[in-house]
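Q: what follows is a protein structure lacking sequence information:
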């Protein structure tokens, strides 16, 4: 393994560039500590040239959002014959598109909130979550309960994607389950201090509490882990990822699968791995090992 030249792909051209820069640097530092010959590569349109110039033999993908989580970089790496961390291009493409994901959840019997594709400004549910279909990190997402706000939310979300989806807003505990090498890691209860887990709450230190004491029964806890794994498998994912679930006390509703979760100081996959007894460096090495198991 250590004979490989590892290229950490980070940065990129999406709205989540700044977070990706932090994720990539954290992964790079870990790989260097582990003794790997490692290069940091800021992903742009010259990425194939940069990879060849660096002599990369495997890629650690620390990109978020468009061009990273939508399957495009994975498709390029497949053409180049370079192994890479995380899920393959098809699983990334499906998981990144919230509407495609929904269709796969429903087909596999994975519980998920009711949803529609908006055709006008008439609210389909009493309380709605408006989402651009192909964005991450809560970019462009709005929770609304009246038609004036709904119309404004649709207009704003359309700035981020021409394809929109509207979900029924489910009230309950916001939970996230990280997956690593086919295993569901400890569940985290997400408790944003301002009530909404938006971009600011995700990436501003101190804005959100991340609690391992979920106050669920053992039965419900294992059920939520199973629902998360089912969703992960339904979209064809492999290696690692993170699944967001709303638990209303009885049912766990899957919101989405994140194929390339963040690896910053506030990120949840590293927190869950730590709770499971792994150091950050051990987690990164497991991710890298998974690149050769597709």
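A: Received it, and whenever you're ready, just let me know what you need. Not measured: the values here are computed from a predicted model.

Q: only C-alpha atoms for contact and neighbour calcs from this point on.
A: Noted.

Q: show me the helices in the stretch 1-150 of the chain, by range?
A: For the stretch 1-150 of the chain, applying DSSP state H, counting those that start in this stretch gives helices covering 17-33, 47-54, 72-80, 89-96, 98-108, 147-157.

Q: mind checking the end-to-end distance for stretch 181-200?
A: Distance between the two ends of stretch 181-200: 30 Å, counting by CA to CA, to the nearest Å.

Q: now do the buried residues in it.
A: Of all the residues in stretch 181-200, those buried under the rule 16 or more other CA atoms under 10 Å are 184-192, 197-198.

Q: please apply the same query to stretch 96-106.
A: For stretch 96-106, the buried set under the neighbour-count rule, 16+ other CA under 10 Å, comprises 96-99, 101-105.

Q: please work out which of the helices of the stretch 1-150 of the chain is packed deepest.
A: Greatest average neighbour count among these goes to helix 89-96 (a mean of 24), per mean count of other CA atoms under 10 Å.

Q: this is the comparison structure:
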């Protein structure tokens, strides 16, 4: 699944742009991810440079002679297929999923529709366009209910609704981030996440991470800026549950046509231990708090090795990965 760093000719990777920052609501986290990746690649001798699409036009990548891009952008204009499409037109290979998979995965509702069609478990949901429809969704889905933007990440604009009186405020908050708002049945139980490396039949899950956040509230603050959230890797789950989650996540990854790397969030329902897919990230965080590096470490892969492995698999849609010289 992974490459040995000794077999990667870093010079063959060429001049590398680490795309970070951008214009999404997750700019702050992206800058932290990008700096970590940049430092790691440079420490291994890669000719890597920071590139913020919010400050430079993407066509500057061609003018400045970049050979490939490591996408460390999160959210809109970075993880949603737009940057991927621009890089396709420029002919510059990039890390992670292609245009279609990135676009679908960014839209939680489209993702859930495909997973449901393919028989993969995901919580029941309703799309809403008003506070009144949010109240109707609450009546249908029951309490608690999660209200969140359909196309934003890092738990931005998310509310756990336990009372009908909260629906209007929850809708208003989510609508600040996206005109499409998703109401989702809350699954009570263990919160886990599982990363995938590779593409096609070679895509394989890393060890599962079990998350314990203060008060069960794994929000933006607890994801990135507190030290009280506990991450268990090894997960401590029964071996058969861990394998089941890995298999479901691998199928979820392939079903959307993802490639390179990604990370899916999975809830395990306490009542019957049934796993439910929540969403998949095609450009996961790479900060000091991030979970893909943590899972990689559990499999004896360093942060630097992870970054090189992801970078070496950079590709364009409909072409084979741009493997470095060995």
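A: Noted; the coordinates are in hand. All figures in this text were calculated on a predicted structure; none of them were measured in a lab.

Q: adding secondary structure and distance to residue 142 of structure 1, write the buried residues of stretch 181-200 of structure 1 out as JSON lines.
A: Listed next are these as JSON lines, based on DSSP: H, G, I helix; E, B strand; the rest coil; distance: CA to CA, whole Å:
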{"residue": "184", "secondary structure": "strand", "distance to residue 142 of structure 1": "29"}
{"residue": "185", "secondary structure": "coil", "distance to residue 142 of structure 1": "29"}
{"residue": "186", "secondary structure": "coil", "distance to residue 142 of structure 1": "28"}
{"residue": "187", "secondary structure": "coil", "distance to residue 142 of structure 1": "25"}
{"residue": "188", "secondary structure": "strand", "distance to residue 142 of structure 1": "23"}
{"residue": "189", "secondary structure": "strand", "distance to residue 142 of structure 1": "21"}
{"residue": "190", "secondary structure": "strand", "distance to residue 142 of structure 1": "18"}
{"residue": "191", "secondary structure": "strand", "distance to residue 142 of structure 1": "18"}
{"residue": "192", "secondary structure": "strand", "distance to residue 142 of structure 1": "15"}
{"residue": "197", "secondary structure": "coil", "distance to residue 142 of structure 1": "11"}
{"residue": "198", "secondary structure": "coil", "distance to residue 142 of structure 1": "9"}
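
Q: just give me the closest of those to residue 164 of structure 1.
A: Residue 164 of structure 1 has its nearest neighbour among those in residue 198, at 17.5 Å by CA to CA.

Q: counterpart of the closest one in structure 2?
A: In structure 2, residue 198 of structure 1 lines up with residue 219, judged by TM-score structural alignment.

Q: map residue 38 of structure 2 onto structure 1.
A: Checking TM-score structural alignment: residue 38 of structure 2 goes with residue 28.

Q: to residue 255 of structure 1, which of the helices of the stretch 1-150 of structure 1 lies closest?
A: Taking CA to CA, helix 98-108 is the member of the helices of the stretch 1-150 of structure 1 nearest to residue 255 of structure 1, at 8.4 Å.

Q: what about the counterpart of residue 147 of structure 1 in structure 2, distance to residue 132 of structure 2?
A: In structure 2, the residue matched to residue 147 of structure 1 (TM-score structural alignment) is residue 164. Here residue 164 of structure 2 is placed at a distance of 10 Å from residue 132 of structure 2 (CA to CA).
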